[in-house]
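please find the sequence and the predicted model below.
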Amino acid sequence: MIYSKFVLSSLLILAGILHFLKPQIFIKIIPSYIPSHLTMVYVSGFIEIVCGAFLIFPQTQKLGAYLSILLFIAVFPANVEMAKNFYQTHHKYFWLTVLRLPLQIVLIWWAYQFRK
């Protein structure tokens, strides 16, 4: 279980860093009804890094778990938007975007394991 915590933490930190290195990737999947796309990309990237860092340390692990759960719920609309866009454009990787939706539930469950 301890390795699992570091895997999730690493994935969150890496994803958060990617928000800053390649923001255009994330801007494209933000639903149009959400304002300030670039700001939202940077904020969500920062929060991902914080969540990943919080999961590492026993003193902040519980907070990191709950923040990660909230993060995965908050980014769900972006994953739905990406799946919708890929479907409408007949993108060859549409099926991967559809797999991301149940993956969000798995990530929530995974983060929930570290709330103790």
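Okay, I see it. None of the values given here were measured: they were computed from a predicted structure. Numbers count the residues shown, from 1 in each chain.

please count neighbours and contacts with C-alpha atoms only from this point.
Noted.

who's in contact with the closest residue to A111 other than its chain neighbours?
Leaving out its chain neighbours, the residue that sits closest to A111 by CA to CA, 6 or more residues apart in numbering is A65, at 5.0 Å. Counting by CA atoms under 8 Å, 6 or more residues apart in numbering, A65 touches 51, 54-55, 111-115.

next up, a second structure to put side by side with the first:
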Amino acid sequence: MSPASRSPLLLAGLLATAGAAHFAMPAAFDQLVPRSLPGTPRGWTKASGVVELALAAGLVHPATRAEAARASALFFVGVFPAHVKMAWDWRHRSTAAKAVALGRIPLQAPLVLWARSVSRQRRAA
């Protein structure tokens, strides 16, 4: 398996793991939901977990990979405010916790670029 063909599967694994975590540890994600959003934080946590699992499934299948990768890039942009909120909310925590929260913010850019690169890969014949 070439590195290019592993890339979508690695991205799918990342999204599937994150999606499952939304259901395994929902309270950790509830606190990231901006209060300005309608509904409950738990509703947003579950919805984003479902979206991540669906994106992962789409990335696994070559026929839906490009569309799922483009949607993944948009998803990574869409959850950016949650990472900013986390950094703000954690500003009084330990140095290690602050580093984790701040480190998540610039991580979004490579995730968007990774998803975009997957969307541009040619499907295997």
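Perfect, thanks for sending it. Predicted model only: the values in this text are computed from it and were never measured.

returning to what we had before: which residue in structure 2 aligns with the residue nearest to A111 of structure 1?
When structure 2 is aligned by TM-score structural alignment, the residue opposite A65 of structure 1 is A69.

if I look at that match, how far off is G19 of structure 2?
A69 of structure 2 sits 15 Å away from G19 of structure 2, going by CA to CA, to the nearest Å.

same check, this time on D89 of structure 2
Distance from D89 of structure 2 to G19 of structure 2, by CA to CA: 22 Å.

tell me which of the two has more neighbours.
Higher neighbour count among D89 of structure 2 and G19: G19, with 23 against 14, using other CA atoms under 10 Å.

might one say that the more buried one is in contact with S48?
Yes: judged on CA atoms under 8 Å, G19 of structure 2 makes contact with S48 at a distance of 7.2 Å.

where along structure 2 do the strands fall?
Assigned by DSSP state E, the strands in structure 2 number zero.

can you tell me which helix in it is longest?
helix 95-120 (DSSP state H).

work out the gap between stretch 10-25 of structure 2 and the centre of the chain.
8 Å (CA atoms, centre = their mean, to the nearest Å).

quick check on the contacts of A65 of structure 1: which are buried?
Among these, those classed as buried by 16 or more other CA atoms under 10 Å are 51, 54-55, 111-112, 114.

just give me the closest of those to F6 of structure 1.
L55 (7.8 Å; CA to CA).

what's near enough to touch the residue mapped onto the closest one from structure 2?
Alignment note (TM-score structural alignment): L55 of structure 1 maps to L59 of structure 2. By CA under 8 Å, 6+ apart, the contact set of L59 of structure 2 is 8-9, 11-12, 65-66, 68-69.

let's see that with 6 Å instead.
The contact partners of L59 of structure 2, taken as CA atoms under 6 Å, 6 or more residues apart in numbering, are 12, 65, 68.

ok, now which ones touch the corresponding residue of structure 1 for the first one?
When structure 1 is aligned by TM-score structural alignment, the residue opposite A12 of structure 2 is S9. With contact set as CA under 6 Å, 6+ apart, S9 of structure 1 has these partners: G52.
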